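In: sequence below, structure please.
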Amino acid sequence: MRFISFIDLVSLVAALRWTVGLTLIAVALGGPLGLVLALMKASRARLLDALASAILQLIQGIPLLALLMFFYFGVPVFLGINIPPLAAVSIAYVIFTGVYFGQIWGGSILAIKQEQWEAGACLGLRKVHQFFYIIMPQAFKISLPASVSFLVQLVKGTSLASVVGFVELTRAAQEVSAATFQSTLTYTTAAALYFLICFPLTLWSRRLEKSLDGTH
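Out: The predicted structure is shown next:
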């Protein structure tokens, strides 16, 4: 057993970059996927709506840990190739994020009253212009608190990537704890780093909810 050194603390902070990086990858690539699913879900075409609903229900019914295991252990077996941990966890988190954003954003679009579409039509706007200039700004405002709240859960959820050997904050904490046998101090430090990221986002989410309530 030894005390935690400055190098150990640096390794935890360095691993935090991968926690943030993985979150950014999930949002950057999962966002467009979520938008497509949201548009499909809000579509008047029954086939697109049914397909989006099926995808959302399927992925939401699978635990995130199972998705990680599938892409890291299962896909290489099926394809006969090795997938780097970063690629495997990125694919899993992108799909996970896209599906939840699709659910949030799709519901926000559907929450806009039909009268808003009709108002756009009265102004002579085409459907696409009605959506981008009238519906989307309102749907974005409605979805923002839930989207930020999900982002907080996503940051904390990146800790599951440690199961497949991806070295983010939780995995780095496990390695430092194993080397120093200072589990309490190590995981307290890791928890504090998570808190520094998640707490401001949580406050922002609450302010957004209050501001949205105040507009009704």
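
In: hey, let's count contacts and neighbours off CA atoms from now on
Out: OK.

In: mind listing what's buried along the lengthiest helix in the chain?
Out: Scanning the chain for the helix with the most residues, using DSSP state H, yields helix 6-42. By neighbour count on 16 or more other Cα atoms under 10 Å, the buried set for helix 6-42 is 8-9, 11-13, 15-16, 18-20, 22-27, 29-31, 33-42.

In: and for stretch 40-51?
Out: 40-43, 48-49.

In: also stretch 142-161?
Out: 142-152, 154-156, 158-161.

In: next one: the longest helix of the chain to chain centre, how far?
Out: Taking Cα atoms, centre = their mean, to the nearest Å, the mean C-alpha location of helix 6-42 is offset from the chain mean by 7 Å.

In: other SSEs contacting that helix?
Out: If you count contacts as 3 or more Cα pairs under 8 Å, 6 or more residues apart in numbering; DSSP states H and E, helix 6-42 packs onto helix 46-60, helix 85-110, helix 136-157, helix 169-180, helix 183-214.

In: which of those helices is buried the deepest?
Out: helix 85-110 (a mean of 23; mean count of other Cα atoms under 10 Å).

In: got the angle between it and helix 6-42?
Out: Orientation of helix 85-110 against helix 6-42 (axes from the mean of the first three to the mean of the last three Cα atoms, to 10 degrees) gives an angle of 40 degrees.

In: to check against the first, give me the structure of this:
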Amino acid sequence: MGRDEFLFLLIGLKWTVALSAIGFVCGCLAGLVIALLRTSGMRPIERATAGYIALFQGTPLLMQLFVVYYGLALIGIKMDAWAAVAVGLTLHASAYLGEIWRGGIEAVPRGQTEASKALALSYSSRMKDVLLPQALRISLPATIGFLVQLIKGTSLASIVGFTELTRAGNIISNQIFQPLTVFGIVGMLYFIMCCPLTIYGAYLERKFAASAR
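Out: Here you go, the predicted structure:
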């Protein structure tokens, strides 16, 4: 395990971070829309978004990436591995974050909604100024927890041939025949990324629980 092999792992790490960032940011934007639709009070839309969430929560991420990359190509939508994984992670993240934030919106005390209606606030103003700030605060620990899962989920990008951290480790292991050393380093790199987020999420959970007493 020399310098060149370690640098190759760092290149894989770079793509893992990039995929995680794209999937999370785009998933946040789409998830916010889904959360608002899930709490819109319009039955058909709520049922449609509930079905969307159930689809992505009820199937493995591995299968979702496989379908995006190979399935869309069958109907003429061809994407390279990078774009397919980014789209797959975004769809996956949007479903989970949409449900997390839907729970946050519904966890806001009902009196807040009734008070904003009594003030004759519009729906957009009610959400933007009253409900969403409180809901996102409630949901922040769970959102960070999902980000940790998303980072680890990028390891499945190898199913479509994309070289991120795990696949880079597999390539090096097959070259130098030191799997324990290589995947020990790979595991440590994942730990360095995920552990601070886990600690921060636990800190926020304790902080918000204390302030709610």
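
In: now the helices and strands packed on helix 6-42 of the first structure as CSV including distance to Tyr72 of the first structure?
Out: Conversion of these to CSV gives the following (distance: least, Cα to Cα, whole Å):
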stretch, distance to Tyr72 of the first structure
helix 46-60, 17
helix 85-110, 5
helix 136-157, 17
helix 169-180, 16
helix 183-214, 25
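
In: burial measure for Tyr69 of the second structure, as a count.
Out: Using other Cα atoms under 10 Å, Tyr69 of the second structure has 24 neighbouring residues.

In: how about it, what's its partner in the first structure?
Out: By TM-score structural alignment, Tyr69 of the second structure lines up with Tyr72 in the first structure.

In: could you find the closest non-adjacent residue to its match?
Out: Computed as Cα to Cα, 6 or more residues apart in numbering, the closest residue to Tyr72 of the first structure that is not its neighbour in sequence is Ala88, at 5.2 Å.

In: so what corresponds to the one you found in the second structure?
Out: Match for Ala88 of the first structure (TM-score structural alignment): Ala84.

In: repeat for Pro145 of the first structure
Out: Taking TM-score structural alignment, Pro145 of the first structure has Pro141 as its aligned residue in the second structure.

In: look up how far Ser40 of the second structure lies from that match.
Out: 24 Å (Cα to Cα, to the nearest Å).

In: got the contact list for the residue nearest the centre of the first structure?
Out: Centrality entry for the first structure: nearest residue to the mean C-alpha point is Thr97, 3.8 Å, by Cα atoms, centre = their mean. Thr97 of the first structure is in contact with 26-27, 30-31, 34, 154, counting by Cα atoms under 8 Å, 6 or more residues apart in numbering.

In: ok, now Trp18 of the first structure?
Out: So Trp18 of the first structure contacts 167-169 (Cα under 8 Å, 6+ apart).

In: if we use 7 Å, what do you get?
Out: By Cα atoms under 7 Å, 6 or more residues apart in numbering, Trp18 of the first structure lies in contact with Glu168.

In: matching it against the second structure, which residue comes up?
Out: So Trp18 of the first structure corresponds to Trp15, using TM-score structural alignment.

In: equivalent analysis for Tyr100 of the first structure, please.
Out: Using TM-score structural alignment, Tyr100 of the first structure sits opposite Tyr96 in the second structure.

In: before we move on, the earlier item: so which of the contacts of Thr97 of the first structure hold up in the second structure?
Out: Compared against the second structure with both residues aligned by TM-score structural alignment, their matches' Cα atoms under 8 Å, those retain 26-27, 30-31, 34, 154.
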